[in-house]
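> whatever this is, show me its structure:
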Amino acid sequence: MADRAAIYGLLGRYGTGIALLLLLGFNLIFTPNFVSWQTLNVNLTQVCTIVIVAVGMTLVIATGGIDLSVGSLMAIAGAIAPMIFMGKLVEIGSIHLAVALAIVVAIVITTLFGAFNGWLISRFRIQPIVATLVLFIAGRGIAQVVTNGNLQVFKVPEFQVIGLGRLFGLPVQVILMLIIVAAAAWALRRTNFGREVLAIGGNERAARLSGIPTGRVKIAVYAISGALAGLAGLIVIAINSASDANLVGMGMELDAIAAVAVGGTLLTGGRATIIGTLMGALTIQLVRYTLLANGVPDAAALVVKAAIIIAAVWLQERGRTA
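Below you'll find the model as predicted:
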């Protein structure tokens, strides 16, 4: 029994890495043109926004919570920013100032919405799935009201650099993703804040009795989740050269949760891995790419992704109970 628990524990910890290596090996042998800059670029750019949102989701889940509002917050950021840098709210003489203001305002607003989620959860003891469901529903409605349901098309290179620009040969969005992953991984493992997050997820009552300000920490993690969702929304509209409140961030909450689950973070809280989340997102993306590259329809790829999530959660549960 102990050996079985150890095996499940190892699979829970290293299963994602093993799966990623197997996928890479399969593609190296069977997928034409897999070893190319274009393939790497496609996979990295498609996974960036998922990883950025999933980093915030990891922190939330580490406290024993969940955030269903991230997709709607992406839509809100994507709706507000163009109205500022296109001068629809107020005319700003400098395009650089307008773009900077648009980015800052959009992310501040989604951060405040995220903090609102945390406040509902910590102040009124509302279940996270219920509290964040409020903005899951209302948030997209807010984005649609802001834009009157209209598609906002633009061509503003100064803004689009966050989605289409390159620095040292790397896409700017990839650089932003790596910075966020590195910062979050360091904070989770090396700071008091990170230890408090894990303590709350492990045993909130014990954490409170030990003097940890559980309410403030929860508000902080949901605020971070909101901020990262806002950034991801800006990257999406920058890539598309357009903002559609009906589509931006649609389904992102599920992709982010999937990346966290596959990456090895316990969905019950108390244990989390940011690097695992990155690897989980890359694994899911590579599975989809592998299937599509070998002629399997995208609908089948979705079924496989669901199976991977079930397997990851099953391994977590077996590792805890075996």
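> could you use CA atoms for every contact and neighbour count after this?
Noted.
> which elements pack onto the helix or strand hosting residue 146?
Remark: residue 146 resides in helix 128-147, with elements defined by DSSP states H and E. The contact analysis (3 or more C-alpha pairs under 8 Å, 6 or more residues apart in numbering; DSSP states H and E) places helix 128-147 against helix 70-85, helix 95-124.
> now find how far off-centre the last one is within its chain.
The one in question is helix 95-124. 16 Å (C-alpha atoms, centre = their mean, to the nearest Å).
> contacting residues around residue 127?
Neighbour list for residue 127: residue 121 [criterion: C-alpha atoms under 8 Å, 6 or more residues apart in numbering].
> could you do residue 140 as well?
The neighbours of residue 140, taking C-alpha under 8 Å, 6+ apart as the test, are 72-73, 75-76, 245-246.
> try it again with 6 Å
For residue 140, the contacting residues are residue 72, by C-alpha atoms under 6 Å, 6 or more residues apart in numbering.
> from residue 72, how far out is it?
5 Å (C-alpha to C-alpha, to the nearest Å).
> name the helices or strands packed onto the helix or strand where residue 59 lies?
In this structure, residue 59 sits in helix 37-62 according to DSSP H and E. Under the contact definition 3 or more C-alpha pairs under 6 Å, 6 or more residues apart in numbering; DSSP states H and E, helix 37-62 sits against helix 214-240, helix 252-262.
> one more to line up against the first:
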Amino acid sequence: MTMQNKPVTSASEPTAFKFEWSMISRHGGVVALIAILLFNILITPNFLHPQTLFVNISQVATIAIVAVGMTLVIATGGIDLSVGAIMALSGALAPLIFTSPFAEANPELGLALSIVVPILVALACGVFNGALVSLLNVQPIVATLIFFISGRGIALVLTNGNLQTFTNPAFSYLGTGKILGFPFQGYLVLIIAACVWWVMAFTVFGRQLLAVGGNERAAELSGVPVKRVKIGAYVICAGLSGLAGLIVVAINSASDAARIGNLMELDAIAAAVVGGTLLQGGRAPIFGAILGAVIIQLVKYTLLANGVADEVALIAKAGIIVLAVYVQQARKE
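This is a model prediction of the structure:
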């Protein structure tokens, strides 16, 4: 009689269960998105109305842009809690610039400066965060907590804590414009995601960034400029956060330093993790972060549209992070 070899399985974890769990961990985000979409199509009134879709795309754009930057930082094994404060600072600077006497006398130059200067300031904030982490070896959560606290304070000082309202159609186009009926910021998200994905897939910097997150010591011994790579990740994240702050201000035609970017760090981290970014680093699924951002926004919209309090939406987002981390750990085992 011929003996057939059978795969060895654990008594406590059958093969069928392992396969099923693997499928869930790899495709859970897509399944969750489909489930949320079906629920809203069937239950939520006016979900497919063009205005509802426009609002959701507008809201998800800022989360997605910041989530792409957060993905790079987490891929290095770090974290950035300052993204919301950077959004507030960027959003405070723009109206101050294009409503200044100089900008009113030179409207085109003023408009350009109101976009370029805030993003340059945001990039400088990223250099500050990255330098603390890389050069001074400050823990990322502590290093970025510094600007999490001080960044919004600087924005409030610049605006005297006042709400800045304005009428500037050219600047507002950044948040309310449409091309072929699709929101302008939606195109920005796709362009940014494609560019960052290309950098991660086809450039030395992308490979070095993943190497740093995978094993920093081994990367350093292999000649990877670990400090520069880390600073680069924080700079990109901060720059994208600055752009997101401009979009929020453009959408509302107003800047409120006390509110812009509030809890964005939670949304961005949740989107990155749900999209498959490993908290220990070494992986940067850029389009996964976009998928995660869509899920986070739709969860919030679904709860609010069906009469659930905003506070419950915060709990739901925290629960999503816990679930995503649990799935990651279970997949590793």
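> one step back: how about the helix holding residue 59 of the first structure, aligned to which bit of the second structure?
Residue correspondence for helix 37-62 of the first structure in the second structure, counting by TM-score structural alignment: residues 50-75.
> stretch 256-272 of the first structure now?
The aligned range for stretch 256-272 of the first structure in the second structure is 268-284, by TM-score structural alignment.
> buried residues, that stretch. List them.
Judged by neighbour count (16 or more other C-alpha atoms under 10 Å), stretch 268-284 of the second structure contains these buried residues: 268-279, 281-284.
> what of stretch 296-304 of the first structure?
Of the residues in stretch 296-304 of the first structure, 301, 304 count as buried by neighbour count, 16+ other C-alpha under 10 Å.
> which residues of the second structure does it align to?
Equivalent residues of stretch 296-304 of the first structure are located at 308-316 in the second structure, counting by TM-score structural alignment.
> name the residues that touch that stretch?
Residues lying outside stretch 308-316 of the second structure but in contact with it, judged by C-alpha under 6 Å, 6+ apart, are residue 300.
> check stretch 65-77 of the second structure too.
Identification of contacts with stretch 65-77 of the second structure by C-alpha under 6 Å, 6+ apart yields 79, 212-213, 233, 237, 240-241, 268, 272, 279-284, 289.
> same question for stretch 12-22 of the first structure.
Applying C-alpha under 6 Å, 6+ apart, the set of residues contacting stretch 12-22 of the first structure from outside is 283, 315-316.
> what's the mean distance for it versus the second structure?
Average distance between stretch 12-22 of the first structure and its aligned residues in the second structure, after superposition and using mean C-alpha distance after the TM-score superposition for the first structure, equals 1.0 Å.
> over in the second structure, find the residue span that stretch aligns onto.
Residue span in the second structure matched to stretch 12-22 of the first structure, by TM-score structural alignment: 25-35.
> list the buried residues for the matching stretch?
Of the residues in stretch 25-35 of the second structure, those buried by neighbour count under the rule 16+ other C-alpha under 10 Å are 25, 28-30, 33.
> just put those residues in CSV and tack on secondary structure and distance to residue 193 of the second structure.
Listed next are those as CSV, based on DSSP: H, G, I helix; E, B strand; the rest coil; distance: C-alpha to C-alpha, whole Å:
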residue, secondary structure, distance to residue 193 of the second structure
25, helix, 23
28, helix, 21
29, helix, 18
30, helix, 18
33, helix, 19
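> which pair in those residues spans the largest distance?
In the buried residues of stretch 25-35 of the second structure, two members sit farther apart than any others by C-alpha to C-alpha. They are 25 and 33, at 13.8 Å.
> what about stretch 227-242 of the second structure, distance to the chain center?
The gap between the average C-alpha position of stretch 227-242 of the second structure and the chain average comes to 13 Å, counting by C-alpha atoms, centre = their mean.
> cool, and stretch 311-322 of the first structure?
Here stretch 311-322 of the first structure is found 23 Å from its chain centre; the criterion is C-alpha atoms, centre = their mean.
> go on, stretch 311-327 of the second structure?
Relative to the mean C-alpha coordinate of its chain, stretch 311-327 of the second structure is positioned 16 Å out (C-alpha atoms, centre = their mean).
> average offset between it and the first structure?
In this overlay with the first structure, the average offset of stretch 311-327 of the second structure from its partner residues is 1.8 Å by mean C-alpha distance after the TM-score superposition for the first structure.
> and residue 199 of the first structure, what pairs with it in the second structure?
Residue 199 of the first structure maps onto residue 211 of the second structure when the alignment is built from TM-score structural alignment.
> gap between that match and residue 271 of the second structure?
Distance, residue 211 of the second structure to residue 271 of the second structure, by C-alpha to C-alpha: 22 Å.
> follow-up on the earlier one: a markdown table for the helices and strands packed on helix 37-62 of the first structure, including distance to residue 153 of the first structure?
Rendered in a markdown table, the data for those read as follows (distance: least, C-alpha to C-alpha, whole Å):
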| stretch | distance to residue 153 of the first structure |
| --- | --- |
| helix 214-240 | 9 |
| helix 252-262 | 22 |
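> residue 115 of the first structure: which of the ones you listed is closest?
When these are ranked by distance to residue 115 of the first structure, counting by C-alpha to C-alpha, first place goes to helix 214-240 at 4.3 Å.
> specify, as a residue range, where that closest one falls in the second structure.
Under TM-score structural alignment, the match for helix 214-240 of the first structure in the second structure covers residues 226-252.
> same question for stretch 103-120 of the first structure.
Using TM-score structural alignment, stretch 103-120 of the first structure corresponds to residues 115-132 of the second structure.
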